[in-house]
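Enquirer: I would like to see how this sequence folds:
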Amino acid sequence: MNITHYMGLLADNQPWNLLIFMAVPVICAEILAITEIAILFTRKLDGALKKLNKVTGIFAGIYFTGVFIYLLKTAYIPLTVNGEWKGWIDVVAVTFYLLGIVPFLGMSLLDLGLIFRHKAEEEKLKIHAIFVSIFLIVAHVAMIFGMIDPSLGSGSSAGHDMINM
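Expert: Below is the predicted model of the structure:
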């Protein structure tokens, strides 16, 4: 079976690529989602959960910016320039993974007070929750398309194995 560049990246250099490109961002997203829900329900804006949420948001934004720059330079641009994409499914998987920069960097900038600085705390809470939601959406689209055989999008049946159940 053919695999997308997304899955190839995660499968190479085990376990390091899986940890660097999947585990760290997903763990950050899970911490953010769980603490975000607790903060939204309790409205406690000065406790340990809020601090964990803020530190995780800042870390995730900085960390994923590094991942984004690295993959843009070493994978996305070369694949595009050299015409090495395995079809539209492959492009969707990698593009949506990289789109994670928008919400992660947005959260980081918000938590650092560099954007929306004059908004009320309630508005900042809403914006932060929206960023978390956007990340979860783009990450899941990337994962779903990343697991699809990219040849399915090309109409070619090469590389398909039938599984008997």
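Enquirer: contacts and neighbour counts: CA atoms only from here.
Expert: Noted.
Enquirer: so I115 makes contact with L109?
Expert: Yes - I115 is in contact with L109 according to C-alpha atoms under 8 Å; the separation is 5.8 Å.
Enquirer: of those two, who's got more company?
Expert: L109 (18 against 14; other C-alpha atoms under 10 Å).
Enquirer: Show me which parts of the helix or strand the more buried one falls within are buried, residue by residue.
Expert: Element membership of L109, judged by DSSP states H and E, is helix 101-111. Using 16 or more other C-alpha atoms under 10 Å as the test for burial, helix 101-111 gives I101, V102, P103, F104, L105, G106, M107, S108, L109, L110, D111.
Enquirer: got it, and stretch 115-125?
Expert: In stretch 115-125, the ones that count as buried by 16+ other C-alpha under 10 Å are K124, L125.
Enquirer: mind checking the end-to-end distance for it?
Expert: 13 Å (C-alpha to C-alpha, to the nearest Å).
Enquirer: what does that stretch contact?
Expert: The contact list for stretch 115-125 (C-alpha atoms under 8 Å, 6 or more residues apart in numbering) reads L40, L109, L110.
Enquirer: Relative to the whole chain's centre, how far out is it?
Expert: A distance of 24 Å separates the centroid of the chain from that of stretch 115-125, by C-alpha atoms, centre = their mean, to the nearest Å.
Enquirer: to compare against the first, here's another:
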Amino acid sequence: MSMTHYMELLATNQPWNLLIFMAIPVVLAETLAITELALLFTGQGDGPLRRINRAAAILAGLVFAAILLYLVPTVVVPLTASGAWRGWIDVVAVGCYLAGAVPLGLVALLDLGLLGRSLSPRRRLGWHVAAVGGFLVVAHVAMIFGMLDPTLGAAPMSHHMSH
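Expert: Here you go, the predicted model:
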């Protein structure tokens, strides 16, 4: 079975690629999501839970920015230039994985105070929650498509039936 470049990246250079490109970002993003839910449920605007949430948001944004800055020139550009993508499933898996940098970057910028300073706390929280949700969507799409055999997305052979 053929594998997507997403899965190949995680399977290569064990355990380092798995730790760098999956475990660290996912632990940070899951910490962010769990603390986000707890903050919404408890209504706490500050305290230790908020500090953990803020730290996870900033670190996740920085980690994903670094991953994006590393993978685009070293993987995406060469694959595109050489036409080495393994079909649309491969592109969706890698594209959605890298798209996670956008919502996590937004959350980091919000928590660093570089974005949304004029927003009310409730409005800023709304952006925060939406960005975390956006990340969860693209991350899960990346994982699902990343685990598929990319040849499943190949154009079907046309079969001519004679009667």
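Enquirer: related to what we said a few turns ago, which of the buried residues of helix 101-111 of structure 1 sits closest to K54 of structure 1?
Expert: Distance to K54 of structure 1, by C-alpha to C-alpha, is smallest for D111 among these, at 5.8 Å.
Enquirer: contacting residues for that closest one?
Expert: Applying C-alpha under 8 Å, 6+ apart to D111 of structure 1 gives the contacts K54, G57, I58.
Enquirer: one more time with 10 Å
Expert: N53, K54, V55, T56, G57, I58, G61, L105, R117, K124, H128 (C-alpha atoms under 10 Å, 6 or more residues apart in numbering).
Enquirer: Could you measure from it over to K50 of structure 1?
Expert: For D111 of structure 1 relative to K50 of structure 1 (C-alpha to C-alpha), the value is 10 Å.
Enquirer: what touches both of these two?
Expert: T56.
Enquirer: mind putting the contacts of stretch 115-125 of structure 1 in JSON lines, distance to G153 of structure 1 included?
Expert: Converted to JSON lines, these look like this (distance: C-alpha to C-alpha, whole Å):
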{"residue": "L40", "distance to G153 of structure 1": "41"}
{"residue": "L109", "distance to G153 of structure 1": "37"}
{"residue": "L110", "distance to G153 of structure 1": "38"}
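Enquirer: Among the residues you listed, which one sits closest to L19 of structure 1?
Expert: So of the contacts of stretch 115-125 of structure 1, ranked by how close each gets to L19 of structure 1 (C-alpha to C-alpha), first place is L109, at 24.4 Å.
Enquirer: sorry, back to before: determine which two of the contacts of D111 of structure 1 are furthest apart.
Expert: T56 and R117, at 18.8 Å, using C-alpha to C-alpha across the contacts of D111 of structure 1.
Enquirer: hey, which helix is longest across structure 1?
Expert: helix 121-146 (DSSP state H).
Enquirer: if I read this right, L68 of structure 2 contacts G100, doesn't it?
Expert: Yes - at 9.1 Å, L68 of structure 2 counts as touching G100 under the criterion of C-alpha atoms under 10 Å.
Enquirer: which residues does the residue positioned nearest the centre of structure 2 contact?
Expert: In structure 2, the centroid-proximal residue (C-alpha atoms, centre = their mean) is G100; its distance is 2.9 Å. Going by C-alpha under 10 Å, 6+ apart, G100 of structure 2 touches 25, 29, 60-61, 64-65, 68, 131-132, 134-140, 142.
Enquirer: For L79 of structure 1, the count of nearby residues, please.
Expert: 16.
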